[in-house]
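Student: Return a 3D structure for these sequence lines:
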Amino acid sequence: MRKMKGLSLILFCLIFLLTACSGGGSTAENNTPPAPVENEIKEEVKEPAPEEPAKEEPPAKDLGGRVIKIAAWWDLKPAGATASEKARLDKIAELEKKYNCKIEFVNVPFEEYMNKFTTSVLAGEPFADIVQMEYKAALPAILKGQLLKVSEFTTEQNNINKDADLMTKSPSIGGDEYGFDNPGSLGHGIHYNRDLFKKLGLPDLQELYTNGEWTWDKLLEVAKQATKDTNNDGKTDVWGYSGWAMDVLKHFTAANGGNVVDAVNGKEMLSDAKTIEAAEFVNRLYNVDKVVKVKSGNPMDWEETNTFKDGDVAIFFAAEWMLGDLTFEVGIVPVPNGPQGSPDATYANSGAAAKFIPKGVEDAAIVYQIYEETFDIPQTEEYPSQEYLESMYTNQEDIDMIREHITGTGVITLDDAYPEYPTGAFVDDIIVKNQSVTATAEKYKQQAQASVDKLGK
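Tutor: Down below sits the predicted model:
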């Protein structure tokens, strides 16, 4: 009897234990016993942070229908021929509505431009709110207090002072930053006639540059190889080089680490050792080795800048905008550095220009802001000026050369800003009259310094 009671008790406990372990569930995942309460990790439930109310942008300033004028000696209005231009036209329309204004692009003939600028600013009523201006014209205007500094119409919130991908500050002039423009890349450098190079079996200049062999001596060597009588009539019919002698001197001076005038310190530089060394080299091109084609018969004639278009010149300096309608393929490399030069400076930027805001423009800050915003559009280019450069050059190697080795290497050259600065007479004496370089530099040194002093720093 006791055994039965013992067995009954054991059986009862066993049934109780099995019932407890089964938990009364019917699915497999419920067969795992829960962890002890003391070992449970309880996730803290966080109350969602209250959303901050969106900051409302202050309403755009109502300009009451004001016309904002943007002037140049050509039409700056986007033509609408590319996706970027179409997007900018749409943006302009949007901004006109946003600010209740009208954006007008003013085209003034070059020969009338500076007179219109000067007379209108002196009258206190600038003919345009934003003006395109060459640096050589801007310097006198700056010295007379007729242009505003970038710092006077921008804040740290403007793109130009932050990412600078819509607008960038142009190089300083007159000791401060006055100019601005949208970022871009331009092809200012030594171009060469690829077709002629292949025909004559000349070494490719980009290969020479890449191999570190592109020097003044190498340029002269190649130019001498190209200068020849190919039809045996006793006359040279293919030439190594061409150009406007004034420009040629300035470019080689810049590539030698110099400048024909020091506009920052107000000093003449025709007598500087770097200028003299460049002038000696240019004289070799024209008068010693005679590799330069002078189509007009006068190396001081500006039209010599276009002589290369005849197709019988191997090497020439040109800007990309000069390459339209050529019948031959071109390549580009930087102007080779002289003995005292560096890759940071490869050409003289005598035609440097930018946008400026004249003194007397009402609400200059909002005018600038609107102009900057016209470029705040979806970017369709992989890099600045892509569409433009691809329209000018057929080889990607040329575009890469411009972007990687030429862009940003221009030396602002402002001798044209100074009244009667004798660069022309200096070059004429050396190249046309074949006078001594050092004697010529000494001859014009005082006149050059007097010209600088007359305008002031």
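Student: Only C-alpha atoms from now on, for both contacts and neighbour counts.
Tutor: Noted.
Student: so where do the strands sit in the stretch 251-400 of the chain?
Tutor: 261-262, 267-268, 292-293, 313-319, 330-333, 347-349, 353-356 (DSSP state E, counting those that start in this stretch).
Student: Please apply the same query to the stretch 1-150 of the chain.
Tutor: Applying DSSP E, counting those that start in this stretch to the stretch 1-150 of the chain gives strands spanning 66-72, 101-107, 130-134.
Student: Reformat those strands as a markdown table; add mean neighbour count and distance to residue 393.
Tutor: As requested, the strands of the stretch 1-150 of the chain are exported to a markdown table (neighbours: other Cα atoms under 10 Å; distance: least, Cα to Cα, whole Å):
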| stretch | mean neighbour count | distance to residue 393 |
| --- | --- | --- |
| strand 66-72 | 19 | 26 |
| strand 101-107 | 18 | 28 |
| strand 130-134 | 22 | 26 |
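Student: Compare those and give me the one nearest residue 85.
Tutor: Taking Cα to Cα, strand 101-107 is the member of the strands of the stretch 1-150 of the chain nearest to residue 85, at 14.4 Å.
Student: thinking again about what came up before, any idea which of the strands of the stretch 251-400 of the chain is most buried?
Tutor: Each of those was scored by mean neighbour count; the highest is strand 347-349, a mean of 26, by mean count of other Cα atoms under 10 Å.
Student: thinking again about what came up before, could the strands of the stretch 251-400 of the chain go into a markdown table alongside distance to residue 306?
Tutor: A markdown table is the format used below for the strands of the stretch 251-400 of the chain (distance: least, Cα to Cα, whole Å):
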| stretch | distance to residue 306 |
| --- | --- |
| strand 261-262 | 26 |
| strand 267-268 | 30 |
| strand 292-293 | 11 |
| strand 313-319 | 9 |
| strand 330-333 | 14 |
| strand 347-349 | 18 |
| strand 353-356 | 21 |
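Student: Figure out which of these is closest to residue 195.
Tutor: Scanning the strands of the stretch 251-400 of the chain with Cα to Cα as the criterion, the closest one proves to be strand 330-333, at 7.7 Å.
Student: Show me what that closest one is in contact with.
Tutor: Contacts made with strand 330-333 from outside it, assessed by Cα atoms under 8 Å, 6 or more residues apart in numbering, are listed as 187, 189-195, 205-206, 209, 393, 395, 398, 401-402, 406.
Student: Restricted to strands, list the residues you listed.
Tutor: 189, 190, 191, 192, 193 (DSSP state E).
Student: Need these in JSON lines (columns: distance to residue 229 and neighbour count).
Tutor: As requested, these are exported to JSON lines (distance: Cα to Cα, whole Å; neighbours: other Cα atoms under 10 Å):
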{"residue": "189", "distance to residue 229": "27", "neighbour count": "26"}
{"residue": "190", "distance to residue 229": "23", "neighbour count": "21"}
{"residue": "191", "distance to residue 229": "22", "neighbour count": "24"}
{"residue": "192", "distance to residue 229": "19", "neighbour count": "26"}
{"residue": "193", "distance to residue 229": "17", "neighbour count": "20"}
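Student: before we go on, could you also do this sequence so I can check it against the first one:
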Amino acid sequence: MAKSKIFVIFFLVFFAFLTFVPGFGQRVYQYKVGNYVLNIDTQKYRGKTIYVWQHWPEEEKSSIPDVRSPKEAREEFEKITGAKVKIVYVTWETKVEKQTAAILSGSGCDIVYIDSRQKPTWMMKKMLLPLNRYIDFNNKDLYNAVGFRKPILDYFTWRGQIYAVTNIYNDNVFPYILYYNKEKFEMAGLPDPLELYKQGKWTWETFFNLGKQLTQDTNGDGKIDQYAYASWRTYAPFLWTNDVMPIKYVGGRPVFNLDNPKAYKAFQAVYEMDAKYKMRPADWWTDPQGRFQKGITCMDYWGPWDISNMRNALGKKLGMVPFPKGPDTNKKSADEGDDSAWAIASSSKDPELAALYLLWMLMPTDKEKELIVKNQIERVGGKEVYDILMDAATRTVINPAAGIPGFSELMDQIDTANPAKSIKALKPKFEAAINAVLEGLK
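Tutor: Now for the predicted structure:
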């Protein structure tokens, strides 16, 4: 009788253990998304800890009902694996400095959120691990399950290896957008930019022709009080949309690439926008988003993070379209894209676990994907605009010169009235900036 009681007690305790310790009785946990199954070993990583460094507080509750928040997804991963995932918060202003120190000291840094400034220096200094060691990017089912964002993979590919990843299931997938006020175009009797884009007629020439008509003295006092355009992005969209990269990579080495006619045309376009068409206010850099939302300007080229603010300000008057294309490209669009992505630091003590967590947090369930896409469609104002922006997202451009210290400041010095002469005069300084980086390349 005593043996029977002991057996019952043992069975109850064992059952409770199975219940509250996920994976104890199940060596492999299977997480299926689409046609891909992520097999997670429930015993291998127990007791281990990885550290995720990011510049924003962890989101505790998702803004989309029935979609797990980052906190909820992390806690689920911890229950399945028995590992701990610690979030290390650093500010945007200090993240590069603190991440660098942590990685080089080899302490407490597994997953880092990086941006274009880290290429190529962090690869050259071996501060990041090639992700190809841990993720099979050739597996189409895995690729689709995650929804890897190809422009990010392409940008963070260095010497044939991929160093950072992100997915398409967040608002950062959208490129920079040319926001426009539909009412202003209608009142001026001008065609809708989105319709022109669909017809293949949305070009610099059209942009300038419409812009000069939108720049008006609306109250008759002899002073311009409505301008066509203002944006903090100056020459960059003209470079991208005329198929110009300020540097190109050859064998992992950055090479100066601004000394060509297509680049000259891009800078010349900025000059003509002001001198010839007078599309921007003299102090165009002053609060372009606020001016657009108040109707002082008719167009503003800005990021997708401001979609809600733009919508709240303009309502149904808000239009969205890619930036017009230049004369020397065959691409339908080439807008600037978000440059941030996840990477594994070379200081990681458990890179395999870090890669597993990367896949986990970048792989929403099939149902979550449906809800995220539905939310994105609503945010941009409908399926048609969503499809156009997602199509444009496949051609986004990330500034390849962002990781060359001093290069952007030199670009700001280019005389747009005479770009060919100015770029040639500045070329030795541009090449010196590149060479300063190449000193660390072996």
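Student: if we can go back for a sec, looking at the strands of the stretch 1-150 of the first structure, spot the one closest to residue 378 of the first structure.
Tutor: In terms of Cα to Cα, the element of these nearest to residue 378 of the first structure is strand 101-107, at 20.2 Å.
Student: okay, the angle between that closest one and strand 66-72?
Tutor: 20 degrees (axes from the mean of the first three to the mean of the last three Cα atoms, to 10 degrees).
Student: what angle separates strand 101-107 of the first structure from strand 130-134?
Tutor: Going by the same axes, to 10 degrees, strand 101-107 of the first structure is angled at 30 degrees with respect to strand 130-134.
Student: Superpose on the second structure and give me the mean offset of strand 101-107 of the first structure.
Tutor: Between strand 101-107 of the first structure and the aligned residues of the second structure, the post-superposition mean distance stands at 2.5 Å (mean Cα distance after the TM-score superposition for the first structure).
Student: what's that strand aligned against in the second structure?
Tutor: Under TM-score structural alignment, the match for strand 101-107 of the first structure in the second structure covers residues 83-89.
Student: ok, residues contacting the matching stretch?
Tutor: Counting by Cα under 8 Å, 6+ apart, residues outside stretch 83-89 of the second structure touching it are 45-58, 74, 77-78.
Student: One more pass at 7 Å, please.
Tutor: Under the criterion Cα atoms under 7 Å, 6 or more residues apart in numbering, residues 45-57, 78 lie in contact with stretch 83-89 of the second structure.
Student: Columns distance to residue 111 of the second structure on top of the residues you listed, output as JSON lines?
Tutor: Supplementary listing: these in JSON lines, determined by distance: Cα to Cα, whole Å:
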{"residue": "45", "distance to residue 111 of the second structure": "16"}
{"residue": "46", "distance to residue 111 of the second structure": "18"}
{"residue": "47", "distance to residue 111 of the second structure": "18"}
{"residue": "48", "distance to residue 111 of the second structure": "14"}
{"residue": "49", "distance to residue 111 of the second structure": "12"}
{"residue": "50", "distance to residue 111 of the second structure": "8"}
{"residue": "51", "distance to residue 111 of the second structure": "6"}
{"residue": "52", "distance to residue 111 of the second structure": "5"}
{"residue": "53", "distance to residue 111 of the second structure": "6"}
{"residue": "54", "distance to residue 111 of the second structure": "9"}
{"residue": "55", "distance to residue 111 of the second structure": "12"}
{"residue": "56", "distance to residue 111 of the second structure": "14"}
{"residue": "57", "distance to residue 111 of the second structure": "15"}
{"residue": "78", "distance to residue 111 of the second structure": "16"}
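Student: what residue of the first structure takes the place of residue 322 of the second structure?
Tutor: Pairing criterion TM-score structural alignment: the partner of residue 322 of the second structure within the first structure is identified as residue 334.
Student: was I right about its match contacting residue 407?
Tutor: No - with contacts defined as Cα atoms under 7 Å, residue 334 of the first structure does not count as touching residue 407, sitting 9.7 Å away.
Student: These two - which one has more neighbours?
Tutor: For residue 334 of the first structure and residue 407, the more surrounded residue by other Cα atoms under 10 Å is residue 334, and the numbers stand at 26 against 19.
Student: For the residue lying closest to the more buried one once chain neighbours are set aside, which residues are in contact?
Tutor: Of all residues not flanking residue 334 of the first structure in the chain, residue 189 sits nearest, at 4.9 Å (Cα to Cα, 6 or more residues apart in numbering). Listed by Cα under 7 Å, 6+ apart, the contact partners of residue 189 of the first structure are 317, 318, 319, 332, 333, 334, 335, 347.
Student: which of those sit farthest apart?
Tutor: Maximum pairwise distance in the contacts of residue 189 of the first structure, criterion Cα to Cα, is 12.9 Å, between 332 and 347.
Student: quick one: residue 413 of the second structure from residue 348 of the second structure, how far?
Tutor: When distance is defined by Cα to Cα, to the nearest Å, residue 413 of the second structure is 41 Å away from residue 348 of the second structure.
Student: Ignore what I typed, I meant residue 29 of the second structure.
Tutor: 24 Å.
Student: So for stretch 104-118 of the first structure, first residue to last residue, what's the gap.
Tutor: Counting by Cα to Cα, you get 20 Å between the two ends of stretch 104-118 of the first structure.
Student: residue in the first structure matching residue 234 of the second structure?
Tutor: For residue 234 of the second structure, the aligned position in the first structure is occupied by residue 248, per TM-score structural alignment.
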